[in-house]
Every structure is written in structure tokens, then in C-alpha cells.
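Colleague: curious how this folds, go ahead:
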Amino acid sequence: MSSPDLAATDFARLAAAHPDPAFPHFHPRPAQGWINDPNGISHINGRHHVFFQYNPESARHHKIAWGHVSSADLVRWEEHPVALRPQDGGPDEYGCWTGVVTDDGGVPTAAYSGVRGDGGHSQVVISRGSADLVSWAQDGHVAASMPSDPLVTAVRDPFIFRFNGKRYAMQGAGLSSGHAALLLYTVEDLSDWKYQGIWLTSENPVASAHTPAEIWECPQLVRVPAGSSAESPSGDEAASEDAWVMMFSLWLSGDHHEHANGVGHLIGTLAEDPATGLPVFSPETGGKSDLGRDFYAPQIVQLQDGAGAGAPDAPASSSALAALAEPKALLWGWANEGPGRDGRRGRSQDEIDAAGWAGVLTHPRLLSVVDGSLAVAPAPEVDAYRGTQLASQAAGNVELSAYAEAVVTTRSGGPAALAADAVVELSLVADGDSSPQVVFSGALAAGEELRVFVDASLVEVYRSGSVATTLRAYPAAGERWVLRLPEGAAADVWQLEQPA
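Modeller: Okay, the predicted model is just below:
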């Protein structure tokens, strides 16, 4: 059982005392057990709440419950007791899977996929929470069952959004044709969803090109600021427009917590159909939402000052983000354990079982659209983890600690120009090892910035104006992290430390 009111200082203390050197120190999670999809992300009563699929009993995906952490500032986190548990004989007796938390008339309410048995269809289950989201009443109420539409063969992962003052929901689905789909619902009463039919499928040419899958899992739809990279950093609200971003986890048959297609997104417009009054999403472009093979099942929360289109049921966003252009959207993703990919050394299931824990959530990420493409950056609050600066404008091979941030830029004040084929590498290197394990390798162009975070076994790389790369790697005894910089590039390096 998780301990209530586990403060940030205790997270740091327990993480530092954890027997596994691969355990992260700056991505709060329970000390033991399996976690996967972030769920129920919300900002209610001045706190950010992040739930996640959780098995406190072992490092395997089984009898999934919802774990829960919260923070007022995205830096100092508290762990709360398990929020939702499978109920014997209930619609979620096999697991409380992916879903959302919304404020329904002042009552925090979870809407999630309840599953009765292995291989069974999911239903949308509703649970009501206390004002602080710590206590939950699970009465097994089902708000939506499997549609009777014979084309729909699988359905999961409800997501709620607002448009033109009305509340809607969608779920990811698979069709008998082998295509992925979204199902649309009207939700005047949160306890009784009205199915409106198949909303979008991967037969759409834009979706087919950018988000191919057999089932679209964990669908998201949010409104984010859009503009040009030529605009001033402070943002010109008169010159910028909003874009609708739809994001999916791209499931293929045979996936078992190893998702080769990863996560994709579509960027487009949302308009009201004059005939039906229902929203219509028209995708215009898209792409990958993360370039790493260890990223899946992200969830986005819409943070909004005011009640414009796209505003959630939750109250206004935190003052820490109030200076940024509206609307704001924060994303968390799941980085799994695994056997290693792309030449990286991984962990076997026996090693995972012995460690007793599995799964990490990423840093919170701020979304925008720049020049028609998705841009992902760490939330500004993450800067608070910067401690002692270890290097300034370092060049060549730069050693990083097991908990570090490096900002790589074009080197200033030196005679060397950045080569057209310049590449930055992050490797695990042992003394006398002629073939280090390359964990990340990416090009660097003039004017670009890379922010590299290392937290034990989790690596996050953020490229300015683009999406992130999420990777897992496990240093062996005697190995150290080395950032290899091309001529013409330099890095500022900080030790990651918990703020006072």
C-alpha cells in the first residue's frame, strides 16, 4: 500500500536508498510494482494530479489498479493511496485500465476502461472522488458499453473534451476491416454516454500516412498554441492561431508492451457539422509524437484560463503557466522496461522481477505547433531540478553523472563551424571498452538546441521546435555516461538535485 502524503523530500530520500541503481530519482513513482499508462491527469483545486496504471504486488501487468501522485508545482510530489482497484464481480474485476478524471459539477469523476476478463471487451466505468481526489467510491456504474455496431471489434480508453460549450467523449477502436477508428459520444450526463458512431478511421489518407494502426489506443484531442518559429519568444497573440492536435498510441496485433509503431499525432481543425451539430475533425498533417522506441500511451491535460472552446471541466490552470499563450496542454508518457532495442542493452523479465519494479513516467511536456509541426518541450517547472552547474560550453567528450541535464548548442566564440553532418551521441562507456553502448544518436543543425536529461535508466532528449526522444538504458557496473559532441557544438551541464 502506498503511503499517504509522501513528500518530495521523502521521494528523494527513498529513491537514493533504493537498492537498484537504475531506479529514477526525478520521476516520482512508487518504490515497487508495475506502472504503465498515465491516467486521469487533471488540475483541480490548485493541484496537478497524475494517476497511472499500477500493480503494487509485482513488476508485471496484472490486476491493474490506479496509483496516484499530486503536486502543486510539478516539482514537489506527494504519493497517495491507491485510488481505484479491480472490484470482485464488477465490470472492472480484471483491471481498471486507461481513462480520465474530470470535474463534473464540482465532483471529481473518473471515467475509465473496466475489463471483466482477459480478452474481454471494455466498458466505460464511472467512479466519483472526494474533493482532494484521494478517496473514491466504486459502485460499478457503466456509462457506455460495447457498441452494437458490427464493424466495431474492439474499443477502449475514453477521453472527454469540450467544443462550442458542449461535452463530448471519444474512445479508440478497431474495426473488422483491420483499420483503427475513433468512436464519438455526446455526454450531457456523465453517467450515460450517447454513442454517435464511427468518427474517424485510419482509412483517412492523412491518418493512414501518419498514424497507421489496427487499434488507436489512448486517443487524445487538445487545442494548443500555433505559430511560426520567426515569432518572438514571448509570443504574439494577434499573429498566432490555435491548432487541434489529436494523438494516438498505435497498437498492432502481437504487441505485448512492445509497441513498434509507437505514438503518432494528427494536426487539423475542429468544426461543427451544420446538419448534425456534432464536431468534425479534419486532419491536415501529422507525424510521430516521440522518436524513441520506449514511449507509449501518453495522456494530455488541457490547461485553460477561461471557458473557451476546448476548456476542460476542471478549474483554471496554475499561475505558474499563466504567462504562456493559451491554450496550454501538458503531456506525460510511459517509458517501459524492455529487452533493449536498436543495439541498446535491456533487461530480461527475470531481471525485472528481481528488481521488483517496472515503468517510468516522463517529465511533463508542454505542447505547441510551430510552422505546422508538433513541438514538445519540458514544462518550465522542470528547470527547478537544475542544481550545481558542472560545465559551461564544454566541447568534445563530456562526462555526465547518473542524474544530469545537458543543453547542447552551437558553440559560441570559437573558430570551428558546425559540420553539415554533425551528430550528437550519448553513450554508456566503460574503461577499455572499444565499443560503447550508444543510447542516443541525433543530428544537430546550426541554431538548434538539444536538452538531454539522464535520470538513472531514463533518457529524455528534447530538440527545439520538434518532438522528444524517450529511451531506457541500464548502466552496468563501471560504466559512465558520455556525451560526444561534434566540432562546433558545446554543452552546459547541471547536476540534477531536488529543490529545497
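
Colleague: CA atoms for contacts and neighbours, from now on please.
Modeller: Fine.

Colleague: all helices of the stretch 201-350 of the chain, in order?
Modeller: Taking DSSP state H, counting those that start in this stretch to define them, one finds helices in the stretch 201-350 of the chain at 205-210, 349-355.

Colleague: any idea how far stretch 92-99 is from the chain center?
Modeller: From the chain centre to the centre of stretch 92-99 is a distance of 19 Å (C-alpha atoms, centre = their mean, to the nearest Å).

Colleague: would you list the helices of the stretch 201-350 of the chain in CSV and tack on distance to residue 59 and mean neighbour count?
Modeller: Converted to CSV, these look like this (distance: least, C-alpha to C-alpha, whole Å; neighbours: other C-alpha atoms under 10 Å):
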stretch, distance to residue 59, mean neighbour count
helix 205-210, 33, 16
helix 349-355, 6, 14
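
Colleague: JSON lines for those, including distance to residue 151?
Modeller: Shown next, in JSON lines, are the helices of the stretch 201-350 of the chain (distance: least, C-alpha to C-alpha, whole Å):
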{"stretch": "helix 205-210", "distance to residue 151": "18"}
{"stretch": "helix 349-355", "distance to residue 151": "37"}
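
Colleague: closest to residue 88 out of those?
Modeller: Closest approach to residue 88 among those (C-alpha to C-alpha): helix 349-355, 26.2 Å.

Colleague: show residues contacting that closest one.
Modeller: Identification of contacts with helix 349-355 by C-alpha atoms under 8 Å, 6 or more residues apart in numbering yields 20, 58, 59, 60, 337, 338, 358.

Colleague: what's the next helix or strand along the chain from it in contact with?
Modeller: Downstream of helix 349-355, the first helix or strand assigned by DSSP states H and E is strand 357-358. Residues outside strand 357-358 that contact it (C-alpha under 8 Å, 6+ apart) are 31, 32, 33, 34, 35, 58, 59, 60, 336, 337, 352.

Colleague: quick check, nearest of these to residue 376?
Modeller: For these, the nearest to residue 376 is residue 336 (19.9 Å; C-alpha to C-alpha).

Colleague: pull the contacting residues for the closest one.
Modeller: So residue 336 contacts 36, 257, 294, 295, 358, 359, 360, 472 (C-alpha under 8 Å, 6+ apart).

Colleague: residue 497 and residue 385 touch, don't they?
Modeller: Yes: the criterion here is C-alpha atoms under 8 Å, and residue 497 meets it with residue 385 at 5.2 Å.

Colleague: for the comparison step, fold the sequence that follows:
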Amino acid sequence: MTRTQSAPRSAAAVAHLRPRFHVRLPRGFINDPNGPIESGSDVHLYFQSRPTLDLDVPVEWGHATSSDYVRWALHRPAIAPLPDGPDRDGCWSGNTVRDGDRIRAFYSGRVEGLPYQSVLTAVSDDGGNTFGRPHQAIPDPLPSEQAIMFRDPFVWHEDNAWWMAVGVGYAGRGAGIALYRSTDLQDWTAEGAFAELPRSQAAGEDTGAAWECPQVLTIDGRRMAVVSSWSPEGGPGQVLSFDVSAPANPHRVDHGTNFYAASALRDSRFGPLLFGWLTEGRDRPGWTDGWAGAISLPRVVWVGADSSLRSAPVPTIQTLRTGAASPADGASTSPQCEIEIPGGSGRVVVQFGDQERLEIELDAATNTLTVDRSSASLAPHAHQGRMQVTDAFDPTSDRPAARIFLDGSVVEVFTSSGRVLSTRVYPTTPPPWRIEAPSTARHWSLAP
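Modeller: Down below sits the predicted model:
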């Protein structure tokens, strides 16, 4: 496929690339999801956002709510930098917990020129819509600790105490999670390292010089840490998980190309959930529609036999289906659809145009699933490449071999063993598009 240089296209020409059932801004930039929390019949989701694509603008906490985890309403930002406050250059990542009748946020406040983002806390007295003035919750690291990074608090309640995990990296020591304990969410005591790992390779992945966005889930009595690997020279790496009670043996949480900064909801109506930031998968000159970034589908998670974290889409995603299932092979589709392959081997192709297509290969013999976007776009700034996951299928489960969700430029593929691959595609050809698939595959249009 030949990729040609072209002038930026109008917003109307790329409207088919806009996700419609994934959380995104109509204008501006989204990155890390933060602090999902259930309050009554609604779930509140916060996220890093800027009203423009100028990344020098200080980040704030955007806000969305949903009653079903798949239909979202956007609101005004819930936390914005105070001009004279400890977050004046940005309200960075963290989480929320219930503090009696209030919702309390913990997050990192950025002040230009300081070596660390201080851990801040602020309270909402209106159900999570707005938060008051923040104050610092714990001290910054001392110079003697040689921390190269310290940020992104995650607070939870367990064993009659409150716990706080903070992502950290140490010069010459590698990545870690610092642990703190409190009885009242006000006074915190340092408890040492919750986990540490010298920088290394785990299953071919760089474990990072530091860990961003640490999350802690308790599943079947096991404390599972979810971290985002980071390094000064390379920036964001991969989202990794491991059992805290065992020697750290990280596994990838998502095997695609565009998932980072996972955020956990420990207890939901569906059990433990993860959200993630779906990164762009295109170079900055290709951001021509005034928006960038999206939040993944909420994922129900569990621990696999190999101690890796497995995922399935939140069950209510099925309520977006319009009408009965139709055969996928030969179907014409809009940019919002679901394709399901019950089992076996086969190849799914979403044919965008004569020269643009997305290919997904299921191979039961090798137990692999491959997503290939090498020919998905003629746009010069769109990323290409091929991704593959092993141990992809579990014929004993009641889940289909693969569920493929397409939402504009977003692609999320879930397998029967709980593997997931997230990526982004940017076809220049507008819909309708055509599907080639095994005869048993089914197709639904999805309407947010």
C-alpha cells in the first residue's frame, strides 16, 4: 500500500473517525482516566483533559457520568488548577473514594519547577460534581531518597484501614510503589515499599524505570497491582499487572498498541473494573479534527491461571446493539459495530476501501490472535503495524472466541481467554464498509 502526503482534510471528511460510544471530548485532549466511583445509580468517571490540543495548557479533571457504563454524559470539569494553588500547573492523575457522605479525591498537583507532583486531596460535597480547595496529603520525597518520579496516588479501604499507593522510581533501584496507611484519610503513615522491581525485561516488556498510575485490586483474596511503566528517555511504556504477594512477575494487561494509564474501580455492580487511555496511534500533524484521545470500554477483570489479569467488556455493552444479529460475512457496516466469532479459526477483514483494510486472524491451532493494521490507512500520519497475542482462546469458557468492537478510529478485540488488544485505525475512505468473515460470525450495528 502506498501512503501519500495530502493536505489536512475538513472535519466533515474525517467525521467517521470520531468514536461515539467511547468517552471523548468534542474538542480538546483526553488522556488518563481517573477515579471512577459509583454513587447511587450512576458511575462518575474523571479523566485528564484540556479544552484545546495545546499540551502546554494545564491539565484538569474532566467529568462524565453514566447509569449503565456505556452511555455517557459529559459535564464541566470537576477539578481545575487554582492560580495560586499547589496544582496551578496541572491536576494530574489519582482516584476517588467515599468519605462518609462526601467524595474525596486524591491526585498529583503539578507546579512548574518543582521536582515532584505533590499528592493532594480535595473534597466534593455535591456528589462528585465539583471539588473544593486541595491541600497536601503526604510529604514529597526527601532528596536523600533519590526518587526520579513520585506521583499518581491510589487510595482504597481494606482490613479496617485506608491505604495509599503512590507510583515511584528510584535512581539505581528501578520502579516501585510507595505505601501509606491512615485511619481517617487525613493523617498518613509511611509503610515502606508495597512493591519494587529493578528495571528489567518481563516477557519481552521493559518493566520501566518508574511506575505511573499504580492501581490495586483485590481479587479472590489476592492483591493485584496494575502499573504503567515509564522511563525518562522513552516516556510511557506498557500497562503491567502482578500479584503483590509473590515475586513481581509482570504481565501485559492489553496486548495492543494504544492502551495506557489504567484506572481501577475496585467494587462495581459488575465486580472489579479497569478503564484505560486509548492513545492516538497517529502523529501529531494528523490531529486535524480538533480532538484527540479517548477512554477505553470499561473492562471486567479477573486473574488467569498464569496470574495475569484477564478482561471482558462490561456486560451492558450489549444494550447498544440495534436489532437482531446478522451474518457478518458480506455485511455492510457503519463505523460503530460489533463482530463476534463464536469459535474456531478464521480471518476477519474490515474492508474500508480498495486499498484500506483491517485484518484480524484467529488461529486455533497455535492459540493466537493477530490484529494487522498495516494496510488500514492511506493517511500519512496514521501508525501501522501488526500485534499478536498467545494463549488467546479458552474453548471451555462461555465467551466467544473473539468480540471485535469498532467505534470510528477505535478498535478493541476481546478473546475467550480474556486477552484484549486495543488499537487505533484511520481509514480515509468513508463508510459504509464491508466485512469478510467466517460463515459463523455475527454482526451488530451499535447505537450509543
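
Colleague: so what's residue 270 of structure 1 closest to, chain neighbours aside?
Modeller: residue 281 (4.6 Å; C-alpha to C-alpha, 6 or more residues apart in numbering).

Colleague: er, residue 101 of structure 2 actually
Modeller: residue 125 (7.6 Å).

Colleague: the helices of the stretch 201-350 of structure 1: which one's closest to residue 136 of structure 1?
Modeller: Set against residue 136 of structure 1 and scored by C-alpha to C-alpha, those come closest in helix 349-355, at 30.1 Å.

Colleague: do a quick rundown of the strands in the stretch 301-448 of structure 2.
Modeller: Assigned strands in the stretch 301-448 of structure 2, in chain order: 309-313, 321-327, 332-333, 336-341, 346-353, 356-363, 368-372, 386-389, 402-407, 410-415, 420-424, 433-436, 442-446 (criterion: DSSP state E, counting those that start in this stretch).

Colleague: mind listing what's buried in the last one?
Modeller: Read it as strand 442-446 of structure 2. 442, 443, 444, 445, 446 (16 or more other C-alpha atoms under 10 Å).

Colleague: now which residue in structure 1 aligns to the third one?
Modeller: To tie it back to what came earlier, the one meant is residue 444 of structure 2. In structure 1, residue 444 of structure 2 lines up with residue 494, judged by TM-score structural alignment.

Colleague: wait, its match touches residue 388, no?
Modeller: Yes: with contacts counted by C-alpha under 8 Å, residue 494 of structure 1 reaches residue 388, the gap being 5.6 Å.

Colleague: any idea which element residue 76 of structure 2 lies in?
Modeller: strand 73-79.

Colleague: which residue range of structure 1 does that strand align onto?
Modeller: Using TM-score structural alignment, strand 73-79 of structure 2 pairs with 78-84 in structure 1.

Colleague: roughly how far is that stretch from the heart of the chain?
Modeller: Distance, centroid of stretch 78-84 of structure 1 to centroid of chain: 19 Å (C-alpha atoms, centre = their mean).

Colleague: that one against structure 2, how far on average?
Modeller: When structure 2 is superposed, stretch 78-84 of structure 1 averages 1.2 Å from its matched positions, counting by mean C-alpha distance after the TM-score superposition for structure 1.

Colleague: tell me which of the buried residues of strand 442-446 of structure 2 is nearest to residue 68 of structure 2?
Modeller: residue 446 (15.0 Å).

Colleague: related to what we said a few turns ago, got JSON lines for the strands of the stretch 301-448 of structure 2, with distance to residue 273 of structure 2 too?
Modeller: Compiled in JSON lines, the strands of the stretch 301-448 of structure 2 are given as follows (distance: least, C-alpha to C-alpha, whole Å):
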{"stretch": "strand 309-313", "distance to residue 273 of structure 2": "9"}
{"stretch": "strand 321-327", "distance to residue 273 of structure 2": "22"}
{"stretch": "strand 332-333", "distance to residue 273 of structure 2": "29"}
{"stretch": "strand 336-341", "distance to residue 273 of structure 2": "21"}
{"stretch": "strand 346-353", "distance to residue 273 of structure 2": "28"}
{"stretch": "strand 356-363", "distance to residue 273 of structure 2": "26"}
{"stretch": "strand 368-372", "distance to residue 273 of structure 2": "23"}
{"stretch": "strand 386-389", "distance to residue 273 of structure 2": "21"}
{"stretch": "strand 402-407", "distance to residue 273 of structure 2": "18"}
{"stretch": "strand 410-415", "distance to residue 273 of structure 2": "15"}
{"stretch": "strand 420-424", "distance to residue 273 of structure 2": "14"}
{"stretch": "strand 433-436", "distance to residue 273 of structure 2": "31"}
{"stretch": "strand 442-446", "distance to residue 273 of structure 2": "22"}
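
Colleague: compare those strands and give me the one nearest residue 240 of structure 2.
Modeller: For the strands of the stretch 301-448 of structure 2, proximity to residue 240 of structure 2 was assessed by C-alpha to C-alpha; strand 309-313 is nearest, at 8.8 Å.

Colleague: does anything pack onto that closest one? Which helices or strands?
Modeller: For strand 309-313 of structure 2, the elements it packs on are strand 299-303, strand 410-415, strand 420-424, judged by 3 or more C-alpha pairs under 8 Å, 6 or more residues apart in numbering; DSSP states H and E.

Colleague: counterpart of it in structure 1, which residues?
Modeller: So strand 309-313 of structure 2 sits over residues 374-378 in structure 1, by TM-score structural alignment.

Colleague: what's the neighbour count on the residue nearest to residue 270 of structure 1?
Modeller: 20 (other C-alpha atoms under 10 Å).

Colleague: returning to what we had before: please render the helices and strands packed on strand 309-313 of structure 2 as CSV that adds distance to residue 388 of structure 2 to the earlier fields.
Modeller: CSV is the format used below for these (distance: least, C-alpha to C-alpha, whole Å):
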stretch, distance to residue 388 of structure 2
strand 299-303, 20
strand 410-415, 11
strand 420-424, 8
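
Colleague: TSV for these, including distance to residue 309 of structure 2 and mean neighbour count?
Modeller: Listed next are those as TSV, based on distance: least, C-alpha to C-alpha, whole Å; neighbours: other C-alpha under 10 Å:
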stretch	distance to residue 309 of structure 2	mean neighbour count
strand 299-303	5	21
strand 410-415	13	26
strand 420-424	10	25
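
Colleague: closest to residue 231 of structure 2 out of the ones you listed?
Modeller: Using C-alpha to C-alpha, these put strand 420-424 closest to residue 231 of structure 2, at 22.0 Å.
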